[in-house]
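[1] A structural model of the following input is requested.
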Amino acid sequence: MEDSKKMDRISNLPDELLCHILSFLPTKIAFTTTVLSKRWTPLFHSLTILRFDDETVHNYAAFNSVCGFIDTFMLPPRLPNQFIKTFSLKCRFVFSDSNCHILDAWVEAAKQRCIEEFHLSMIARISNDTIFTCQTLVVLKLEWLQVEVENLCRDLPSLKTLQLRFVRFKNKNVLQQLLNASPNLEDLNAYGTSKHDKNSAPVGVKSLSLAKLVRAEMRAIDVPYNVVNNVEFLCVYQAEDIIFKSFPVFRNLIHIKLQFYCFFHGWDGIVQLLQQCPKLQIVFIRKWRSSSSKEWKWPNSVLECVSSHLRSCTILNFEGSANNLQFATYILQNARFLQDMTIDVTTRSSNEMLLERSEIIEELSSCPRISPACKLTFEYK
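    Model (predicted):
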């Protein structure tokens, strides 16, 4: 029994399995295994998934240490033909222009090693198009970057996932060119602070079609919605007014998430959008502040998606206004295949015209439901 307890089971595992286990660790942590025995050093250097996620760097000394550590993986004497599947770097230390050549060298090395996934989250400028010329790239995630590339006439035939968060393009046409270069894109996450009209676009972008796109998350970015009208899942975060009547028809859309800071159009806008989504099954709506006092009335005819497809409806920050109750009642009385409706009731407002929580629950609980399978759930915050 004593001998079995002391048995080194890890050392008996094959190299391939050990490398697989190490790939789930941050690379800095994986490096500590090299002190165990000589066997672990070549294992460590053969890792194909590299994660340098260090958001604790706050001074040049620590920054230079991290850069030196990354250099040992990305630059010679590491074998130039050694495959790297994933390179991820998250750093909150600002890359000055004088240090951008370091980043350029890492990107070039990643491209030479047929990188498939590239994640970069840092405050820095990208002045060359190297990462946008990598034909093996499947996943590209960029965050907090300033892209200084003037033109991007490239081909990214393998790219399936593109995530841009707080990425600024010096030339807004570069974003269009990036999408044009990605004919097989399936997942687009565009989250930024651009102030351009979403229903207008850089020259040529309205004719762009991402035929294989199935998922899109959009917030304040220079991509009009007609570019993503093939998706099955759409998430819209919006701080400003959206012109719902300008939305294209989303013929494949099954699941939509709408999050508004200012509910300017009220439920009229939501109905206009739902009219463009004939196959919609799941609706999630979150609103922080209502600014429409216009009385909402039921549409003259029942929306196709509501009567024939809607299965789940969730409304967060639901206040006891007449309009809110009207919309919820409309769904309950017309969604024939509705399985669940979740209402997150809030009573934060001091408006005396709003119903109390108990009154909201009583009103909706007593509402007739056309779907006998519908489960009505109330949540509170």
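[2] Every contact and neighbour count from this point should use C-alpha atoms.
    OK.
[3] elements contacting the host helix or strand of S4?
    Take DSSP states H and E as the rule and S4 turns out to sit in helix 2-6. Helices and strands in packing contact with helix 2-6 are not found; criterion 3 or more Cα pairs under 8 Å, 6 or more residues apart in numbering; DSSP states H and E.
[4] can you pull the buried residues of it?
    Residues of helix 2-6 classed as buried: none (neighbour count, 16 or more other Cα atoms under 10 Å).
[5] Tell me the helix or strand right after it.
    Under the assignment DSSP H and E, the closest C-terminal helix or strand after helix 2-6 is helix 15-22.
[6] so what does that next one touch, helix or strand wise?
    Here helix 15-22 is seen to pack against helix 40-45 when contacts are counted using 3+ Cα pairs under 8 Å, 6+ apart.
[7] May I see the buried residues of the helix it packs on?
    Along helix 40-45, these residues count as buried under the neighbour rule (16+ other Cα under 10 Å): 40, 43-45.
[8] Also stretch 28-39?
    Neighbour-count burial for stretch 28-39, with 16+ other Cα under 10 Å as criterion, is recorded at 28, 30-31, 33.
[9] Same check on stretch 308-322?
    The neighbour-count check on stretch 308-322 (16+ other Cα under 10 Å) flags 308-320 as buried.
[10] Check stretch 85-97 too.
    85-95.
[11] Ok, stretch 274-294 next?
    Applying a neighbour-count criterion of 16+ other Cα under 10 Å, one finds 274-287 buried in stretch 274-294.
[12] what do you get for stretch 41-58?
    Using 16+ other Cα under 10 Å as the burial criterion, the residues of stretch 41-58 that qualify are 43-53, 57.
[13] end to end, how far does stretch 297-312 reach?
    In stretch 297-312, first residue to last residue: 22 Å (Cα to Cα, to the nearest Å).
[14] So what touches that stretch?
    With Cα atoms under 8 Å, 6 or more residues apart in numbering as the contact definition, stretch 297-312 has outside contacts at 271, 274-275, 277-283, 326-327, 330-331, 334-341.
[15] For the comparison step, fold the sequence that follows:
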Amino acid sequence: MDTESHSSERNSTSLEEDRISCLPDEILCHILSFLPTKNAVATCVLSSKWRLVWALLPNLCFDDRLCLMYENTRALTEDASTRFEDFVNRVILCDSGKINKFSLRCSRLINFSRLKSWVSCAVMCNVVEIELNLDNYKHIKEAIELPESIYTSRALEVVKLNLKFFIKTPPPGNFFPNVKTLQVALNNLDNNFPEWLFSNCPVLEYLSIKGYLYVGDLVTLNISSLTLKRLTLELVDCAGSDTELEVVIRAPNLEYLYINDYLPISYMVDELHSLTKAVIDIDCEYIGEFQSIDAVAQGVVQLLRGVNNTKFLSWAKGILYALVFARQIEDFFPTFPFLTRFALVVDDSGWHLLPLIFSRMPNLESFVFEVDEVRM
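    Predicted coordinates for the structure are as follows:
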């Protein structure tokens, strides 16, 4: 009887023992890192042991799609958005530890002044990666001012800004002194965009630019960097813009280049001595609608000449379509002396140019040939 009683008491004690809470804070924090920030913070009510564990989380990721319930219209109410912002405000102001990543995805930001304070707090906590994604940034009448500290932080290495931002007074010297990855979305791309933001990053290796074009002026996009290794450039036409965009790329250490442009008019691509892969995506349905076909053809030839040192080349059907109208240009298709792999998409135009194209690729080893059956 005593033995059965002792065994029963031992089993009861085992069931009541909270072994998880006995784990070191470092392990508990690692467990919480797999949860959304909202759920991780909610563990503070479990016990006194858990009250401040969430504050040790290295990554603070806020997404109102996960933290809030959408209504039937899939749009957040103003009250729900305000509650979400209050939650973000409480968490980031209470966090006193080092932040590895601060990520914010918000479909409806009500108080834009809070965003500046959140970024400032993250920078003060030596944040390594910042990602800001505002779904409604295209409809913001005034650009968002980010704190100057974000541009001078020495801890920051990755910056992703998908919002309309500006700097009132640019700080002197270099920007983002240790940032290696920079992704920006520039709304209403014009000659007032912060071009110096790209060229003054001393260790930048990966740059991604998504530009939205609305105006009908001549815009110059100048990208110059001695450290850049990867560049992606995506230009989006909004409401039938007839903007003429001049793109200048000078990056002697660039290894990868991706360009998605609906109307390549002027590309000055120089000194790409290290280029190994180039992907050029052009949609031919816009050619001749806003710009003359001759101007687009000239732009395509100019761009191909700038990337002729690459070892891998891939292009969409718009390239071949434009080359059909470039035959009046002397030596319109350049030689690719180092190219070993080639991928292309063709439709019902430009087939007769393929023998010439392949003859300018003396070291070609393989190619991927895709036929667009939609237009065939």
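[16] quick one: which of the buried residues of stretch 85-97 of structure 1 is nearest V236 of structure 1?
    Nearest to V236 of structure 1 among the buried residues of stretch 85-97 of structure 1: K90, at 25.7 Å, using Cα to Cα.
[17] these two touch, right, the closest one and D54?
    Yes: with contacts counted by Cα atoms under 8 Å, K90 of structure 1 reaches D54, the gap being 5.9 Å.
[18] What's the separation between the most centrally placed residue in structure 1 and L50 of structure 1?
    By Cα atoms, centre = their mean, structure 1 has its centre lying nearest to N189, at 4.1 Å. The gap separating N189 of structure 1 from L50 of structure 1 is 23 Å, by Cα to Cα.
[19] longest helix anywhere in structure 1?
    Using DSSP state H, we find that the single longest helix of structure 1 is helix 60-74.
[20] Can you spell out which helices and strands pack onto whichever helix or strand comes after it?
    Past helix 60-74 of structure 1, heading to the C-terminal end, the next element that is a helix or strand (DSSP H and E) is strand 86-90. Contacts of strand 86-90 of structure 1 with other secondary structure elements, assessed using 3+ Cα pairs under 8 Å, 6+ apart, are made with strand 49-53, strand 117-126.
[21] can you put the ones you listed in CSV and add distance to R251 of structure 1?
    Converted to CSV, these look like this (distance: least, Cα to Cα, whole Å):
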stretch, distance to R251 of structure 1
strand 49-53, 38
strand 117-126, 31
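[22] Can you report how many residues lie near N184 of structure 1?
    Look at N184 of structure 1: counted by other Cα atoms under 10 Å, it has 19 neighbours.
[23] ok, which stretches of structure 1 are helices?
    Secondary structure of structure 1 (DSSP H): helices located at 2-6, 15-22, 27-31, 40-45, 60-74, 100-112, 173-180, 266-274, 304-308, 322-334, 357-365.
[24] With structure 2 overlaid, how far apart is the fifth one on average?
    By that I understand helix 60-74 of structure 1. Taken against structure 2, helix 60-74 of structure 1 registers an average deviation of 1.5 Å after superposition, with mean Cα distance after the TM-score superposition for structure 1.
[25] how far does stretch 231-243 of structure 1 stretch from start to finish?
    Counting by Cα to Cα, the length from the leading to the trailing residue of stretch 231-243 of structure 1 is 19 Å.
[26] whereabouts in structure 2 does it align?
    Under TM-score structural alignment, stretch 231-243 of structure 1 corresponds to residues 254-266 of structure 2.
[27] Let me see the residues that make contact with that stretch.
    With Cα under 8 Å, 6+ apart as the contact definition, stretch 254-266 of structure 2 has outside contacts at 227-237, 244-247, 272-284, 286-287, 291, 295-300, 302-303.
[28] roughly how far is it from the heart of the chain?
    The chain centroid and the centroid of stretch 254-266 of structure 2 are separated by 16 Å under Cα atoms, centre = their mean, to the nearest Å.
[29] and what of stretch 352-365 of structure 2?
    Distance of stretch 352-365 of structure 2 from its chain centroid, counting by Cα atoms, centre = their mean, is 34 Å.
[30] Likewise for stretch 75-89 of structure 2?
    Averaging C-alpha coordinates over stretch 75-89 of structure 2 and over its chain gives two centres that are 25 Å apart (Cα atoms, centre = their mean).
[31] Buried residues, it. List them.
    Across stretch 75-89 of structure 2, burial judged by 16+ other Cα under 10 Å covers 76, 80-82, 84-85, 88.
[32] Likewise for stretch 69-86 of structure 1?
    Using 16+ other Cα under 10 Å as the test for burial, stretch 69-86 of structure 1 gives 70-71, 73-74, 82-86.
[33] What is the most widely separated pair among the residues you listed?
    Maximum pairwise distance among these (Cα to Cα): 16.9 Å, between D71 and K85.
[34] I282 of structure 2: how many residues sit nearby?
    By other Cα under 10 Å, the residues close to I282 of structure 2 number 23.
[35] Show me what it aligns to in structure 1.
    Taking TM-score structural alignment, I282 of structure 2 has F260 as its aligned residue in structure 1.
[36] Ignoring the adjacent residues along the chain, who's closest to that match?
    For F260 of structure 1, ignoring the flanking residues on the chain, the nearest one in space by Cα to Cα, 6 or more residues apart in numbering is K287 at 4.7 Å.
[37] which position in structure 2 aligns with that neighbour?
    Under the alignment (TM-score structural alignment), K287 of structure 1 pairs with K317 in structure 2.
[38] Dump the buried residues of stretch 41-58 of structure 1 to TSV, plus distance to Q176 of structure 1.
    TSV is the format used below for those (distance: Cα to Cα, whole Å):
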residue	distance to Q176 of structure 1
L43	42
F44	40
H45	38
S46	37
L47	35
T48	31
I49	30
L50	30
R51	29
F52	30
D53	30
V57	34
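[39] List of residues touching stretch 309-323 of structure 2?
    By Cα under 8 Å, 6+ apart, the list of residues contacting stretch 309-323 of structure 2 reads 272-285, 287, 293, 296-297, 300-301, 332, 336-347, 349-350.
[40] Stretch 70-86 of structure 1 now?
    In this structure, residues lying in contact with stretch 70-86 of structure 1 by Cα under 8 Å, 6+ apart are 45, 47-52, 105-106, 109-110, 112-119.
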